[in-house]
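# The sequence and its predicted three-dimensional model are supplied below.
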Amino acid sequence: MSSQFDALGRMYEEMAELPWRRDLESYTVLEVLGGQAGRSVLDIGCGTGQYCRALRRAGAGRVVGYDISAGMIAHAAEREAGEPLGIQYTTEPPSDGDFDVALGVYVLPYATTYPELVDLCSVAARALAPGGLFVTLPVNPDYAGDPAYYEPYGLRLHEDEPRADASRITLELCFGPYEATISARYWSRCALQSALVDAGFTDVAWHAFRVSPDGLRAHGPAFWSAYLRCPHASLITCRLGR
């Protein structure tokens, strides 16, 4: 299946090293996930495998990266061939029902209807064992309306339609030599929580982002204040019902 992400592998690799991704997003996600020793993890929408590699190095046992973008999976598999970590990459969603953890970073914003939103949540539900943890990052329902607000962090977020469930938004990536746009959809807090519950999840919780000590030392608190005040993404955890 072709995807708007097929040709963006190299850019995504470099984007993973931007301060907001490395020292804020990834730092917080890994903190929320906690210890990984021996756990089995499915990364839904794994892209080039950034989180797969981080989780494997953190001690996760079985790690599977799933993405519908053949280009992204090819890029991730090339990285795996050059630096074997025992990660499996696939364009078919696993439905084993025995993963301990599912991760879905910037996956839910690509649902264009509410049933599609539930279906994306259900990809995680079908893969997880009862009680398994799902960690996902949608677009923040209260993101800043000014596209320039996030420019210091290497992106712009445009409202293409009045803000409502399934309304169109455009993420513009603008850092270094890169200029690329990605089409996505807005979902309200109510819709996100309802979709997770409809997919079989409980204990839905929203978490604040934190900055790593290295990030604070390197850039200072002032650099991070605007993003922390109004991040472009939210961080949600939930558990599959037993």
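Nice, thanks for sending it over.

# drop to CA atoms for contacts and neighbour counts, all remaining ones
Noted.

# Buried ones in the host helix or strand of C52, by neighbour count?
Using DSSP states H and E, C52 falls within helix 50-57. Neighbour-count burial for helix 50-57 flags Q50, Y51, C52, R53, L55, R56 (criterion: 16 or more other CA atoms under 10 Å).

# Which strand runs longest in this protein?
strand 128-137 (DSSP state E).

# helix or strand right after it?
Strand 128-137 is succeeded, C-terminally, by strand 155-159 (DSSP H and E).

# Remind me what that next one packs against, helices and strands.
strand 168-175 (3 or more CA pairs under 8 Å, 6 or more residues apart in numbering; DSSP states H and E).

# coming back round to it: can you name every helix or strand that the longest strand of the chain contacts?
Under the contact rule (3+ CA pairs under 8 Å, 6+ apart), strand 128-137 is packed against strand 99-105, strand 235-240.

# got CSV for the buried residues of helix 50-57, with distance to E31 too?
Formatted as CSV, the buried residues of helix 50-57 follow (distance: CA to CA, whole Å):
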residue, distance to E31
Q50, 16
Y51, 13
C52, 15
R53, 16
L55, 11
R56, 15
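
# got the angle between the helix holding C52 and strand 99-105?
150 degrees (axes from the mean of the first three to the mean of the last three CA atoms, to 10 degrees).

# for comparison:
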Amino acid sequence: MSREAVRAVGIIEEVARVFREENASILLFKASVPPSGVEGEVRIIVSADLRDEKQAERIAQKLRRIRYVSRVEYAKPIIPGVGVDAWSHPQMLHGDRALVLSEIYMREIMVFGWGGIGPGFAGLMYRAFFEAGRKMYDELYAKLVRTREDFIKLLEARARLLGWGVLKVVELTEDKAVFRVYDNIECMSLKGIEGAENSMLRGLIAGVLSGYWKTDVYHIKPAETKCIARGDPYCQLEYRKEKYEPLV
């Protein structure tokens, strides 16, 4: 659809009406709009339960008659009963390409890392994710954040959107920070692995904090005082702005 559709009232209703007239159940409806100042069209992707390709073509013809619609395409199931989004490549998040890593892969990475490498695996992951977190701060947070409250809101939202879990900032001062992470995918994957502890998310948050506190990896001391992998209801990550010697 052209960008004018963003300000048009009733467009979504018109799209939904076409499927209702065809007695087709909408299973998924999502829309994306290019950021302000960026060229591009509005995209709407609908997943629907249709009888056959004839019905799909009939719906497409009706959709093409809706105002502001510039193009309509549909994708047939790749195998019986399995339809996929054929257009959303690459996956994007806040302008960056994103990789979707399911829990089964996370679990295998943890099992192999801790089983084959041991504590050194945690040191490597902490440092790698620290550097990623710092770059994330420099390229995103530094441009958007104006206040302490802005920083907290963005940090909590990104942790959830990236799939780490539900992050809550318990305390944030100029030299101390305390976070709780509920439903933490990393530590849920660590259950049953002896001696394992949070390293990736701990490093990522430390890296972001280093930008907020204007310091480096050698002056943020991390600690995990509670962990889902050990049976606690949430993970608690604590940081202090003081001298620290990371393993890597």
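Received the coordinates, thanks. Computed from a prediction, not measured in an experiment: that's the story for all the values here.

# Now the TM-score, please.
In this superposition the chains share a TM-score of 0.22, using TM-score structural alignment, normalised by the length of the first structure; 89 aligned residues with a CA RMSD of 6.1 Å.

# hmm, back to that, now, of the helices and strands packed on strand 128-137 of the first structure, which is deepest in the fold?
strand 99-105 (a mean of 24; mean count of other CA atoms under 10 Å).

# Buried residues, the longest helix along the first structure. List them.
Across the first structure, the longest stretch assigned as helix under DSSP state H is helix 213-229. Of all the residues in helix 213-229 of the first structure, those buried under the rule 16+ other CA under 10 Å are G215, L216, F223, W224, Y227.

# do you know how far C187 of the second structure is from E224 of the second structure?
For C187 of the second structure, the distance to E224 of the second structure (CA to CA, to the nearest Å) stands at 11 Å.

# what would the helices and strands packed on strand 128-137 of the first structure look like in TSV with distance to H158 of the first structure?
TSV is the format used below for those (distance: least, CA to CA, whole Å):
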stretch	distance to H158 of the first structure
strand 99-105	19
strand 235-240	20
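
# Of all those strands, which one is nearest T90 of the first structure?
Closest approach to T90 of the first structure among those (CA to CA): strand 99-105, 14.7 Å.

# Quick one: list the elements packing against that closest one.
So strand 99-105 of the first structure, by 3+ CA pairs under 8 Å, 6+ apart, packs with strand 41-44, helix 114-127, strand 128-137.

# For R185 of the first structure, which of those is the nearest?
helix 114-127 (10.2 Å).

# what's the angle between the closest one and strand 99-105?
Using the same axes, to 10 degrees: helix 114-127 of the first structure against strand 99-105 is 150 degrees.

# Next, the buried residues of helix 114-127 of the first structure.
Within helix 114-127 of the first structure, judged by 16+ other CA under 10 Å, the buried ones are Y114, L117, V118, D119, L120, C121, S122, V123, A124, A125, R126, A127.

# Would you convert the residues you listed into JSON lines that also reports distance to L30 of the first structure?
Shown next, in JSON lines, are those (distance: CA to CA, whole Å):
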{"residue": "Y114", "distance to L30 of the first structure": "29"}
{"residue": "L117", "distance to L30 of the first structure": "24"}
{"residue": "V118", "distance to L30 of the first structure": "25"}
{"residue": "D119", "distance to L30 of the first structure": "25"}
{"residue": "L120", "distance to L30 of the first structure": "22"}
{"residue": "C121", "distance to L30 of the first structure": "20"}
{"residue": "S122", "distance to L30 of the first structure": "22"}
{"residue": "V123", "distance to L30 of the first structure": "21"}
{"residue": "A124", "distance to L30 of the first structure": "18"}
{"residue": "A125", "distance to L30 of the first structure": "20"}
{"residue": "R126", "distance to L30 of the first structure": "23"}
{"residue": "A127", "distance to L30 of the first structure": "20"}
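
# one step back: now render the buried residues of helix 213-229 of the first structure as a markdown table, adding distance to A102 of the first structure.
Compiled in a markdown table, these are given as follows (distance: CA to CA, whole Å):
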| residue | distance to A102 of the first structure |
| --- | --- |
| G215 | 26 |
| L216 | 29 |
| F223 | 31 |
| W224 | 28 |
| Y227 | 26 |
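
# Could you pull out the strands in the second structure for me?
Under DSSP E, the second structure gives strands at 25-32, 43-49, 92-93, 96-97, 166-172, 176-182, 221-226, 235-240.

# Those: which one's closest to F121 of the second structure?
Closest of the strands of the second structure to F121 of the second structure is strand 221-226, at 16.3 Å (criterion: CA to CA).

# helices and strands around that closest one, which ones?
Under the contact rule (3+ CA pairs under 8 Å, 6+ apart), strand 221-226 of the second structure is packed against strand 235-240.

# residue boundaries of the helices in the second structure?
11-21, 53-64, 103-116, 119-136, 142-144, 148-161, 185-189, 200-213.

# Please consider this matter closed, and thank you.
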